[in-house]
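>>> next come a sequence and a model predicted from it.
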Amino acid sequence: MTDSVDDAEEYDVIVIGGGPAGENAASYAIAGSERTAALIEHELVGGECSYWACMPSKALLRPGEVLGAARNMAGVSAGALDPQAVLARRDSFTNNHDDSSQVMWADAQGIEVIRGAACLTGERTVTVGGSRRIRARQAVVVATGTTAAIPDTPGLRAALPWASRDATNLREVPRRVAVIGGGVVACESASWLLDLGVEELTMVVRGRGLLAKNEPFAGKLVAEGLEKKGARLLFGADLRGVERPDPQDTGVGRIHGGPATLDVAGQDPFEVDEIVVATGRTPATSGLGVDPRLLDARGYLPTDDHMTTPDGWLYAVGDVNGRALLTHMGKYQARVCGDVIAARAEGRPLDGSRYSASADHGQVPQVVFSDPEVAAVGITEKEARDSGVDVETVEVDIAVAGSSLSRDDFGGHAKLVVDRGSDTLLGATFAGTDVAELVHAATVAVVGRVPLDALWHAVPSYPTVSEVWLRLLEARR
């Protein structure tokens, strides 16, 4: 990197990446002060979450959830989804990829939006679009996220498969689909594709189950739910190759050419109209000019709990640091980061807990919006035991008055992982209809290290699904 900054414009804080994490970092770093911030974005302000991930995916999933509830409620008549209406509603949540409202928000916060690709070209110095040079007085924050990874399977890349952006921004519904992968994106994509009318859907999963990072029962219930909708699940599957004689770059969310044939070991070759690849993410650090010594072996930019890299002026928040690839965790890290930058700029100590991102360590909540939903926080039983922690577990089916009133076919399961020594919760997992709203109570208990005896006095309202907390405590008496 060069270090000539004579012609550089100056800001107090420069943030590379205009997604939710970048927006939060910039806002918190200058809040209530005269400090200035620049937010650099080469695509859309609002980032992956707003246009290609969280918002469109949940907009696609919710109609199917409502339809499922209606079909399993006596006295309610339900037909089928209108795919074009569902897609139109999704587009309303992504503002048809118009980020003007996000830019207006940034302007109102005193953040200047700069369009273009950014590259670090010196200490606290960034070049945008190859020519515009800007310099940070205090800090540079990298918030560039990740991109979808495509495996090196023979013929797969040449087939121009759908990645996550295509699946969330689909414009036409293929009749036959193969989903490669068994994680969150794969399960959610399979759910809405089936809801929208895909006739044949095959999941090609290398592992022995879905959602391998969760408690095993969660993946089992999701697999049963997908099979009930008509999915074919191939576990322990070795995808040996893909052939697509007529691939075409028809645009995001459109079928990319003619049919493709998949060769999976132990299976007869089968043909699909589109392939969805959901096999992980790659950090977006290539071309950023980051000192290679700061990157780990996978290309992520690790930080300490102040979100700082070994170069004290350089910070990283969100997926790009590899700590927890979730929007809400990126925003959490960004709040910590912004507060740290502000405190350092004003010469204040970093003594308070708000200046340290502790939740990244075993206290991360996540919801998989599949059918059924999976909501979890903290660590699993296996993770606890592998770490040498003496734990006990409590499991019950979710069968309470609130769940039976929720829908006629309600089914679900819950599990707690408890530290015997401190009698506190280390992890909790819920799988079932609408269990997403259960996880925050568990998160508070995990983060607050609330003794389980104290939870007897957190009385669940009747009749709600939260009554399962009482059943879990009773199972442990």
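Arrived safely, thanks for sending.
>>> please count neighbours and contacts with C-alpha atoms only from this point.
Fine.
>>> isn't A401 right up against V468?
No - between A401 and V468 there is no contact under C-alpha atoms under 8 Å: 9.5 Å.
>>> the more surrounded of these two?
V468 (23 against 15; other C-alpha atoms under 10 Å).
>>> isn't there a strand covering the more buried one?
No - secondary structure of V468 (DSSP: H, G, I helix; E, B strand; the rest coil): helix, not part of a strand.
>>> return the distance of the closest residue to it other than its chain neighbours relative to N96.
The shortest distance from V468 to any non-neighbouring residue, by C-alpha to C-alpha, 6 or more residues apart in numbering, is to I398 (5.9 Å). Distance of I398 to N96, given as C-alpha to C-alpha, to the nearest Å: 39 Å.
>>> which residue ranges form the helices in the stretch 51-200 of the chain?
54-71, 83-93, 100-109, 164-168, 184-195 (DSSP state H, counting those that start in this stretch).
>>> those: which one's closest to V141?
Of all those, it is helix 100-109 that lies closest to V141, at 16.1 Å by C-alpha to C-alpha.
>>> can you mark which positions in the closest one are buried?
102-103, 106, 109 (16 or more other C-alpha atoms under 10 Å).
>>> in JSON lines, list those along with distance to G130.
Shown next, in JSON lines, are the buried residues of helix 100-109 (distance: C-alpha to C-alpha, whole Å):
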{"residue": "Q102", "distance to G130": "25"}
{"residue": "V103", "distance to G130": "22"}
{"residue": "A106", "distance to G130": "24"}
{"residue": "Q109", "distance to G130": "27"}
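>>> higher neighbour count, I398 and N96?
For the pair I398 and N96, the greater number of neighbours falls to I398 (27 against 11), based on other C-alpha under 10 Å.
>>> I figured that one was touching G412, is that so?
Yes - using C-alpha under 8 Å, I398 is in contact with G412, at 4.9 Å.
>>> please enumerate the shared neighbours of those two.
G432 (C-alpha atoms under 8 Å, 6 or more residues apart in numbering).
>>> alright, now check it against this:
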Amino acid sequence: MNDTSRTYDVVVIGAGPVGENVADRTRAAGLSTVIVESELLGGECSYWACEPSKALLRPVLARADARRVPGLRKAVEGPLDVPAVLAHRDDIVFHWHDEDQVAWLDSIDVALVRGHGRLDGPRQVVVTTPDGDTVRLSARHAVAVCTGTGAALPDIPGLAEARPWTSREITSAKAVPGRLVVVGGGVVAVEMATAWRALGSEVTMLVRGSGLLPGREPFAGELVAEGLREAGVDLRLGTAVASVARDGGPDGEVRVTLGDGDQLVADEILFAVGRAPRTEDIGLETVGLTPGDWLKVDPTFRVSAVEDGWLYAVGDVNHIVLMTHQGKYQARIAGAVIGARANGEPVDESRWGRHVATADSEAVPQVVFTDPEVATVGLTAQEAEREGRRVRVVDNDFRSVAGAVQYAEGFRGQARMVVDLDRGTVVGATFVGPGVAELLYSATVAVVSEVPVERLWHAVPAFPTVSEVWLRLLETYRG
């Protein structure tokens, strides 16, 4: 076994999108930076989540849109070309190789140490390499934990032995299971039910709650549920799983016993019921923290319970917003903060300042790639009222929008704008319908910029486009 020691200004643990962006920003600030990764550079999002899942969903949604266009329906009749879809997914994830990511790190002069990194006291990280060697890394200024999350599995009898699928297995599967049970009603569950039903699986969804997509406007989950059922998904709400067993060896059937005693049999079962922080084996105990915990941070992403402010936690591990784009946003800010402090520059912690992630609480955008799509940003009506705001909720059915009629025959969907009456600004927006993801950035800009509703009246949408829904919402608001 060989031991080496190296010193850098910044050590980043985890080379997913978040860690890469922290390293990019600290390097841009002139700080020597090393990044530690035990798997593939690019992390969960690039290989087992966002990228492969959208590669699976894109042909599904494109075909759904085409089927709504008169004159085009017959051209897209028949099943999807499953081998072509899976091959495209494999291309998107570079066949689970990370040479391009390594080349990018080299291009920005960030060092890489492959292996499992663990904290070993203040500003110290020990890496065990795949060859069994040990590399000790010392940080002059900061260590950033960017290890993300993994799928959380509930404590259900027989589950571990049944080898359930998580988001990793479902996005990297090499073949279509004939019968697939999906447990959960959140984003991963509804997206993967959409994709694999279209690819040929008989899908049964088991949802403990009373609806899909909790935390969003209720109509979003209702319209997605309607779309799933129309696609042939057996959606069962208010249903709990009591136990799981796999019969007949590794390739045997999965037997699912429900809370009411009924049983289902499937080829595979996906559990998509939440995420857990990847902090259980990164040496938190050496700096006075509890392994496996979420890491609480101050507004500049320093871990609150660690003295001297050298430890940062960025992205999913801080449990603020568990989304890739928001983690990258945090990373850009955290990297700039680390650079400013290391270089003796002032830190701007004002609202919407360059060193505070204000959007984490006020303007988080998200798209759910189902049929219909769901696009949201900012507060729901319930969240705004819970905060004590005086709000007005404005709804519009897309059938009154000429651009939506042009987009697809029978375009079905709904839009909602939440207006803060005291400030006269939009604080939240939700769009549900085909292709509404492309409406989201305009809504995000409106919320972040705090544009007065009266000024939005002068932002004229082109005719005939789906974005005319903004005009319909504003017309309703003005009365």
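Happy to help now that I have it. These figures come from a predicted structure and were not determined experimentally.
>>> before we move on, the earlier item: of the buried residues of helix 100-109 of the first structure, closest to D152 of the first structure?
Nearest to D152 of the first structure among the buried residues of helix 100-109 of the first structure: Q102, at 36.6 Å, using C-alpha to C-alpha.
>>> how close does the closest one sit to V222 of the first structure?
35 Å.
>>> quick one, helices of the stretch 201-350 of the first structure?
According to DSSP H, counting those that start in this stretch, the helices that the stretch 201-350 of the first structure contains are 216-229, 327-345.
>>> right, and the ones you listed - which one's nearest A139 of the first structure?
helix 327-345 (7.0 Å).
>>> just checking, what packs against the helix or strand that comes right after the closest one?
Per DSSP states H and E, the first helix or strand lying C-terminal to helix 327-345 of the first structure is strand 365-368. Counting contacts by 3 or more C-alpha pairs under 8 Å, 6 or more residues apart in numbering; DSSP states H and E, strand 365-368 of the first structure is packed against strand 373-378, helix 439-447.
>>> for the aligned partner of E383 of the second structure in the first structure, helix, strand, or coil?
Alignment note (TM-score structural alignment): E383 of the second structure maps to E383 of the first structure. Classification of E383 of the first structure using three-state DSSP returns helix.
>>> quick one: contacts for the spatially most central residue of the first structure?
Computing the C-alpha centroid of the first structure and ranking residues by C-alpha atoms, centre = their mean puts L326 first, at 3.7 Å. L326 of the first structure makes contact with 318-319, 366 under the criterion C-alpha under 8 Å, 6+ apart.
>>> drop anything exposed from these.
Using 16+ other C-alpha under 10 Å as the burial test, these include 318-319, 366 as buried.
>>> for these, which one is nearest G145 of the first structure?
Checking these one by one against G145 of the first structure (C-alpha to C-alpha), the nearest turns out to be D319, at 4.6 Å.
>>> so that closest one is in contact with V142, correct?
No - the criterion here is C-alpha under 8 Å, and D319 of the first structure misses it with V142 at 10.1 Å.
>>> any common contacting residues for these two?
With C-alpha under 8 Å, 6+ apart, D319 of the first structure and V142 have no common neighbours.
>>> is it true that A429 of the second structure lies in a helix?
No - according to three-state DSSP, the state of A429 of the second structure is strand, so it is not within a helix.
>>> how about whatever residue of the second structure lines up with P151 of the first structure, nearest residue that isn't a chain neighbour?
Under the alignment by TM-score structural alignment, P151 of the first structure pairs with P154 in the second structure. Leaving out its chain neighbours, the residue that sits closest to P154 of the second structure by C-alpha to C-alpha, 6+ apart is V273, at 8.0 Å.
>>> please give me every residue in contact with the one you found.
If you count contacts by C-alpha under 8 Å, 6+ apart, V273 of the second structure has them with 151-154, 183-186, 189.
>>> filter those residues down to the buried ones.
151, 153, 183-186, 189.
>>> of those, closest to R140 of the second structure?
Of all those, A151 has the smallest distance to R140 of the second structure: 33.6 Å, by C-alpha to C-alpha.
>>> got the contact list for the closest one?
166-167, 272-276.
>>> over to V203 of the second structure?
Per C-alpha under 8 Å, 6+ apart, neighbours of V203 of the second structure: 179-182, 193, 196-197, 232-234.
>>> in strands, which of those residues appear?
Mapping those onto strands (DSSP state E) picks out 179-182, 234.
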